[in-house]
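> using only what follows, build the 3D model:
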Amino acid sequence: MCAANSPRILATKPYDYLLKFLLVGDSDVGKEELLNGMDDGASESPYYGFSSCGVHSKTTTILLDGKRVKLQLWDTSGQGRFCTIFRSYSRGAQGILLVYDITNRWSFDGINRWLREVDEHAPGVPKILIGNRLHLAYKRQVSEITAESYALKNDLAFFEVSPLCDFNVQESLAELSRLALKRNGMSRTWGPNKVLSLQELACRTIVSCTTIYGIDQLPLPPRLKSHLKSYAMTNKTRSTRMHSFIHRDKLKKLKYLNPTESPPNCRKSCCIS
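Model (predicted):
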């Protein structure tokens, strides 16, 4: 008989872990842009665009330390009348993306309200703060230092992203996935005492000697490059998180923050040629 009919083959999953994430924030901050920007390997839910409940969803798969992590991303509408929907969909959520628009100060101020909702209905669930529409940095109303200090105060990982130029979207999902898997008792995947396979050891050695951009220049098959990048992505999010904690005290000493100040040089920003 054909091997495909074997129960053992049929039982094989196309992913190693499955996680459910919620995107929350005020309306018009670009949550749907984030979903629509996930074209590579993403598939829409059959309920996508189901307007009677105001919830959109999408699934995508990322690589994290060589593991396939399937993500179910749910976008609950930011309008106040949908708060009850958020409460119902928050059950079973394993990660929360708190999204605001860097060109809209009002949306950033609204994060406090959403954070209270999350803490009430999904206590202990890992959260990250997302500043969306970085490609509009020249119109920003929320400075990076303001958002970063807020994130540190509330123990949140923080990313500024742009789906338009594919900047920091995968990195933010990778960081939230790492936090969610760690919380759910799978930290041994990244634990320091884990015995590494020869393949994992080789991947970690390569990414420690180059950057994610350097990997693209290596004469390797595309599939192997993607596998390597998943390790490089994890290293980057770790170092970003560590860098934030190193500067925590420095940020706490700042007495005045200019909300309209843009970074003097933008390659923490994305640029579109």
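> drop to CA atoms for contacts and neighbour counts, all remaining ones
OK.
> elements contacting the helix ranked longest in the chain?
Taking DSSP state H as the criterion, the chain has its longest helix at helix 222-246. With contacts defined as 3 or more C-alpha pairs under 8 Å, 6 or more residues apart in numbering; DSSP states H and E, the packing partners of helix 222-246 are strand 55-64, helix 169-181, helix 198-208, helix 212-216.
> how about the contacts made by the nearest residue to Arg204 once chain neighbours are set aside?
Counting by C-alpha to C-alpha, 6 or more residues apart in numbering, Tyr231 is the residue found nearest to Arg204 once chain neighbours are left out, at 6.6 Å. Contact partners of Tyr231, counting by C-alpha atoms under 8 Å, 6 or more residues apart in numbering, are 64-66, 203-204, 207.
> what ranges does the stretch 51-200 of the chain have for its strands?
For the stretch 51-200 of the chain, the strands defined by DSSP state E, counting those that start in this stretch cover 55-64, 67-76, 95-101, 127-132, 157-160.
> and the contacts of the shortest one?
Yep, that's strand 157-160 we're talking about. So strand 157-160 is contacted by 127-134, 144, 147-148, 151, 168, 172, 175, 241, 269 (C-alpha under 8 Å, 6+ apart).
> what comes up buried for it?
Neighbour counts over strand 157-160 (16 or more other C-alpha atoms under 10 Å) mark 157-160 as buried.
> from the structure, what's the count of residues near the nearest residue in space to Thr59 that is not next to it in sequence?
Among residues not flanking Thr59 along the chain, Gln72 sits closest, at 4.6 Å (C-alpha to C-alpha, 6+ apart). When neighbours are defined as other C-alpha atoms under 10 Å, Gln72 has 20 of them.
> tell me how far Gln72 lies from Ser90.
Distance from Gln72 to Ser90, counting by C-alpha to C-alpha, to the nearest Å: 13 Å.
> this one as well, want them side by side:
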Amino acid sequence: MAGVAWHYVLKFIITGDAAVGKSSLLIRLTDQRFLANPDPTLGVEFGSKLITIPEENKVVKLQCWDTAGTESFRSITRSYYRGAAGCLLVYDVTNRQSFVHARSWLKDVREHADPHLTCILVGNKVDLCSDAESADAEQTVSTSQESTSHRPRRKREVTTDEAELWAKEEGLLFVEASAKSGVNVEFAFEEATRDILRKVHSGVFDDERSPGVKLSQPRNDSLTLDTASQKSSCC
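Have a look, this model is predicted:
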């Protein structure tokens, strides 16, 4: 890569119960593909992605830490919350307990991450619900679509209105998504990124001292967005 190819580097964490689809959301973001049966995350997994925010004329590198959702890894994953500027708090719309437990995950995040962190509540697996068709119709961004006809339908256990109300009460952004079809996956990260950049502009985040927000100075104003997945072994 010639020169600096992004304006900001933002640290994101992805948290929530096991099996809600956190790893699948990250793989959909970075690789534009879906794993039907991903291996359980042991500790944390890492992925990165370059996205563009047209209205800001900015290219942003997202460094995303996918954390394990089991209690045995909780003390380990908490250490990765430190300094995070963005968070995807994920639950499964067909599993009510995962939504109930989101309150505990949010408490952990707020105790250990940057106090000004932007959190977006993501209701995953809408493709499994009987109303998946309506969610597809509301897709915000263009993604590669895959057939979900062979996937067994499940009963929705968390309504959109209930989750949206709780998100509003807690000051969270909110979206329903599907790692399977790609619906709203990039949109979730983009909306959180927009909110973080608004905080940077207003001085809430200091891009020189906030560990989850780093400013890069490109060599020129003509940046080429690399849409391929960007992988790294470091934070």
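> hang on, the earlier thing: in JSON lines: the buried residues of strand 157-160 of the first structure, plus distance to Leu224 of the first structure.
Converted to JSON lines, the buried residues of strand 157-160 of the first structure look like this (distance: C-alpha to C-alpha, whole Å):
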{"residue": "Ala157", "distance to Leu224 of the first structure": "29"}
{"residue": "Phe158", "distance to Leu224 of the first structure": "29"}
{"residue": "Phe159", "distance to Leu224 of the first structure": "27"}
{"residue": "Glu160", "distance to Leu224 of the first structure": "28"}
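> can you tell me which of these is nearest Ser187 of the first structure?
Nearest to Ser187 of the first structure out of those is Ala157 (C-alpha to C-alpha; 17.5 Å).
> any idea how far that closest one lies from Ser239 of the first structure?
12 Å.
> which part of the second structure lines up with the helix or strand following the longest helix of the first structure?
Using DSSP states H and E, the next helix or strand after helix 222-246 of the first structure towards the C-terminus is helix 248-252. Helix 248-252 of the first structure corresponds to no residues in the second structure, going by TM-score structural alignment.
> buried sites along helix 248-252 of the first structure?
Leu251.
> what's the answer for stretch 124-140 of the first structure, then?
Those would be 125-135, 137, 140, for stretch 124-140 of the first structure by 16+ other C-alpha under 10 Å.
> nearest to Thr84 of the first structure, out of the helices and strands packed on helix 222-246 of the first structure?
Using C-alpha to C-alpha, the nearest of those to Thr84 of the first structure is strand 55-64, at 11.7 Å.
> once you drop chain neighbours, what's closest to the residue nearest the centre of the second structure?
The centroid of the second structure falls nearest to Leu88 when counting by C-alpha atoms, centre = their mean (4.0 Å). Using C-alpha to C-alpha, 6+ apart and skipping the chain neighbours, the partner closest in space to Leu88 of the second structure is Ile14 (4.7 Å).
> just give me the match in the first structure for that neighbour.
Match for Ile14 of the second structure (TM-score structural alignment): Leu23.
> what does Trp105 of the second structure give?
Using TM-score structural alignment, Trp105 of the second structure sits opposite Trp114 in the first structure.
> residues touching the nearest residue to that match once chain neighbours are set aside, list them.
Nearest non-adjacent residue to Trp114 of the first structure, counting by C-alpha to C-alpha, 6+ apart: Gly25, 6.5 Å away. Contact analysis of Gly25 of the first structure by C-alpha under 8 Å, 6+ apart lists 31, 77-78, 98-100, 107, 110-111, 114.
> which of the residues you listed fall within helices?
Short answer: those in helices (DSSP H) are 31, 107, 111, 114.
> closest to Glu120 of the first structure out of those residues?
Trp114 (9.8 Å).
> quick one: what's aligned to Arg198 of the second structure in the first structure?
Match for Arg198 of the second structure (TM-score structural alignment): Lys182.
> ok, the aligned partner of Ser88 of the first structure in the second structure - how many residues close by?
Applying TM-score structural alignment, one finds that Ser88 of the first structure aligns to Ser79 in the second structure. Neighbour count for Ser79 of the second structure, taken as other C-alpha under 10 Å: 11.
> contact partners of stretch 202-217 of the first structure?
So stretch 202-217 of the first structure is contacted by 225, 228-229, 231-233 (C-alpha under 8 Å, 6+ apart).
> what range in the second structure matches that stretch?
Under TM-score structural alignment, there's no match for stretch 202-217 of the first structure.
> buried set for that stretch?
203-204, 207, 212, 215.
> against His7 of the second structure, how distant is Leu62 of the second structure?
11 Å.
> show me which of those two is the more surrounded one.
Leu62 (24 against 18).
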